[in-house]
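> Following is a predicted model, sequence given first.
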Amino acid sequence: MPKPIAQDAQGQVQAWIILQRDLEKAPNTVAAYARGITDFTSFCRERGIDPLDVSKSTIAAYLGDLRARPPGGGREGRADDESSPSTSPSNASLRHRLTIVRLFYDHLVEEGLRTTNPVPRGRRGVARHRGERGLVPVHRPLPWIPSEAQWRAVLDAARTDPVRNRLMLALAYDCALRREELCALEASDIDPAHRLVTIRAETTKTKVGRVVPYSAVTGDLLAAYLRERRALGRARGRLFLSTSPRNRGRPIGKWTWSKVVRALGHRADAPRLGTHTMRHLCLTDLARVGWDIHEIAQFAGHRSVQSTLLYIHLSARDLSAKFAATAAELHKARLAVIAGVAR
């Protein structure tokens, strides 16, 4: 029978969760931290381990327990059948769970209840050669970028959408907006006279504000939407308002926009379309037309060009055309001998 969690450990868990709330973390973040650390302490209780006195081996065992579960599965949903590796959760999910545990033990170290953190941090550069690696490797798959035909299908499917949704799609692409940035736009952030959008620092992931332009097409959609918006409410506030009978005139949330994009992708036969696709496509298009990487980083609101490089995904056709125009003859000359071609 599982041993109860020591009272001291349970108190520290509750204190840490309260601390996250008092630090004004987003409610969803606090809830995720609470679920994650509660799951870990349940794992410890099943094995009779005091959560205040775990070792790296306990963390490794917990990681194995997580891998044995189906995606999204709780402790009651573990999959013990090793013949079904395809049901394992993603590396991103595993890293998220371990990050929660690591933050909890950072707190314990700061409080003087432990001297070390049992969850190893992944390090870059020289430190990685010293064996200082994270328990779960980072996988960075290429972002999905729609082809010209796929993007045209998305636009064709959007033609019948309300003008608000079409404007949001256009702004998301024109300005490379994150979902949160788009939904947080206020009417006062728009400068129609100069076709500029101000993305306020407090609405961004990196807390870096920026001002970016939008196209004439988007300007026409904006003018049409503002006429509709005046019927929903005269207050400046949020730009995008709900038209549903239940929430009429209230700002729409990021999940509403996610549902709109998901439905649009379904109608366009582009199931991989997401709210971030327009941002990826915009930054890639800027690279296609010759923008400097630093200019693209500033446009995107990235602190580092390394982040920008992860977003830019030139298609095989783009790279093939550039290769043919700039490097094909050089490569041919260097490899001529092994092909039996006389130099």
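Here it is on my side, so go on.

> CA only for contacts and neighbour counts going forward, please
OK.

> what about residue 22, how many neighbours?
With neighbours defined by other C-alpha atoms under 10 Å, the count for residue 22 comes to 10.

> here comes the other one, which I'd like you to weigh against the first:
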Amino acid sequence: MDKKRIRLPQIKRQKDLPLVLNKKEVRELLKAPKYLKHRLILAMLYGCGLRSYELCNLLQADIDFDRKTVFVKKQKGKVDRYLPLSPHLARGLKTYFRTENPVKYVFNSQVTKDGEAGPLTTRGIQWVIKECRSKVNTQKKFTAHTLRHSYATHLLEDGMNIMSLKELLGHAHIETTIVYLQVSNMGSSMKFSPLDTLFTP
């Protein structure tokens, strides 16, 4: 008896899709902090799609108000990139720099070593998020990185093409960016339920 072996294709493990806040939830989150510094921390994470460690290492010299850009230096094998600076962020940052006088970095840590101002820490960002969670009308358990996911998804939904988004996010491979096509609700890929058309003539 000739036994034929059947080889099934290997199934790649499905990656979890990212959690995304809707625009109403983002607006509530950005209004939640009492202090301008904390509002700007959240606004930079969402408005520039920054990773937490990128925000911590951001220097004041990296902000160009005339060119309306934010320069993100390459780290962890990533690439240098320029990000657009929203006029809303520019106004807030100018006020913050004028009133708070941060040293060297865009955001300084509250804890300093030997009296020297150090950069904001990822733990400091986590604290801001934790303080604001209860002020947002949502059941979603969001983190700082959720704001980066929301940035990417909202840009796609607003009409940005996938290659431009890849550059803004600083992804080395397009496959990493494509996951946001599965999350976004836009254009020809807009998803809907058959119930939406069931009762229409």
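Arrived safely, thanks for sending. From a predicted model like this one, the values you see are computed outputs, not experimental measurements.

> Could you get me the TM-score between them?
Taking TM-score structural alignment, normalised by the length of structure 2 as the basis, the two superposed chains have a TM-score of 0.78; 185 aligned residues with a C-alpha RMSD of 3.1 Å.

> which residues of structure 2 fall in helices?
23-31, 36-48, 52-56, 87-100, 122-133, 144-157, 162-169, 174-183, 195-198 (DSSP state H).

> of all those, which lies closest to residue 72 of structure 2?
Nearest of these to residue 72 of structure 2, taken as C-alpha to C-alpha: helix 52-56 at 7.1 Å.

> so the closest one corresponds to what in structure 1?
Taking TM-score structural alignment as the measure, structure 1 aligns residues 179-183 with helix 52-56 of structure 2.

> if we can go back for a sec, switch the helices of structure 2 over to CSV; also include distance to residue 13 of structure 2.
Formatted as CSV, the helices of structure 2 follow (distance: least, C-alpha to C-alpha, whole Å):
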stretch, distance to residue 13 of structure 2
helix 23-31, 30
helix 36-48, 29
helix 52-56, 27
helix 87-100, 39
helix 122-133, 29
helix 144-157, 21
helix 162-169, 23
helix 174-183, 14
helix 195-198, 31
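
> Just tell me which of the ones you listed ends up closest to residue 14 of structure 2.
helix 174-183 (10.9 Å).

> elements contacting that closest one?
Judged by 3 or more C-alpha pairs under 8 Å, 6 or more residues apart in numbering; DSSP states H and E, the packing partners of helix 174-183 of structure 2 are helix 144-157, helix 162-169.

> So for the residue mapped onto residue 89 of structure 2 from structure 1, what's the nearest residue that isn't a sequence neighbour?
With TM-score structural alignment as the criterion, the equivalent of residue 89 of structure 2 in structure 1 is residue 218. In space, and not counting its chain neighbours, residue 218 of structure 1 is closest to residue 170: 5.8 Å by C-alpha to C-alpha, 6 or more residues apart in numbering.

> what's the spacing between the most centrally placed residue in structure 1 and residue 282 of structure 1?
Nearest to the geometric centre of structure 1 sits residue 276, at 7.9 Å (C-alpha atoms, centre = their mean). Distance of residue 276 of structure 1 to residue 282 of structure 1, computed by C-alpha to C-alpha, to the nearest Å: 10 Å.

> now do residue 261 of structure 1
Residue 261 of structure 1 is 16 Å from residue 282 of structure 1, by C-alpha to C-alpha.

> Same question for residue 245 of structure 1.
Counting by C-alpha to C-alpha - residue 245 of structure 1 and residue 282 of structure 1 are separated by 34 Å.

> who's more crowded, those two?
The neighbour count for residue 245 of structure 1 versus residue 282, taken as other C-alpha under 10 Å, is higher for residue 282 (22 against 7).

> so what corresponds to the more buried one in structure 2?
In structure 2, residue 282 of structure 1 lands on residue 151 (TM-score structural alignment).

> for that match, what are its contacts?
Going by C-alpha atoms under 8 Å, 6 or more residues apart in numbering, residue 151 of structure 2 touches 46, 47, 48, 49.

> change it to 10 Å
Taking C-alpha atoms under 10 Å, 6 or more residues apart in numbering, we find residue 151 of structure 2 in contact with 20-23, 26, 45-50, 145, 165, 169.

> swap in residue 166 of structure 2?
Residue 166 of structure 2 neighbours (C-alpha under 10 Å, 6+ apart): 152, 172, 173, 174, 175, 176, 177, 178.

> Then residue 76 of structure 2?
Neighbour list for residue 76 of structure 2: empty [criterion: C-alpha under 10 Å, 6+ apart].

> Likewise for residue 188 of structure 1?
197, 198, 236, 237, 238, 239.

> same question, residue 193 of structure 1
Contacts here follow C-alpha under 10 Å, 6+ apart; on that basis residue 193 of structure 1 touches residue 219.

> what ranges do the strands span in the stretch 51-200 of structure 1?
190-191, 196-199 (DSSP state E, counting those that start in this stretch).

> Provide the aligned range in structure 2 for the last one.
Against structure 2, the aligned range for strand 196-199 of structure 1 is residues 69-72 (TM-score structural alignment).

> Which residues does that stretch contact?
Contacts for stretch 69-72 of structure 2 (C-alpha under 10 Å, 6+ apart): 44, 48, 50, 54-55, 57-64, 78-86, 90, 170.

> For residue 195 of structure 1, see how far away the spatially closest residue to residue 215 of structure 1 that is not a sequence neighbour is.
Excluding its sequence neighbours, the residue lying closest to residue 215 of structure 1 (C-alpha to C-alpha, 6+ apart) is residue 174, at 6.7 Å. For residue 174 of structure 1, the distance to residue 195 of structure 1 equals 11 Å [C-alpha to C-alpha].

> Give me the common contacts of those two.
Residues touching both residue 174 of structure 1 and residue 195 by C-alpha under 10 Å, 6+ apart: 212, 213, 214, 215, 218.

> If anything else comes up later, I'll come back, but that's it for now.
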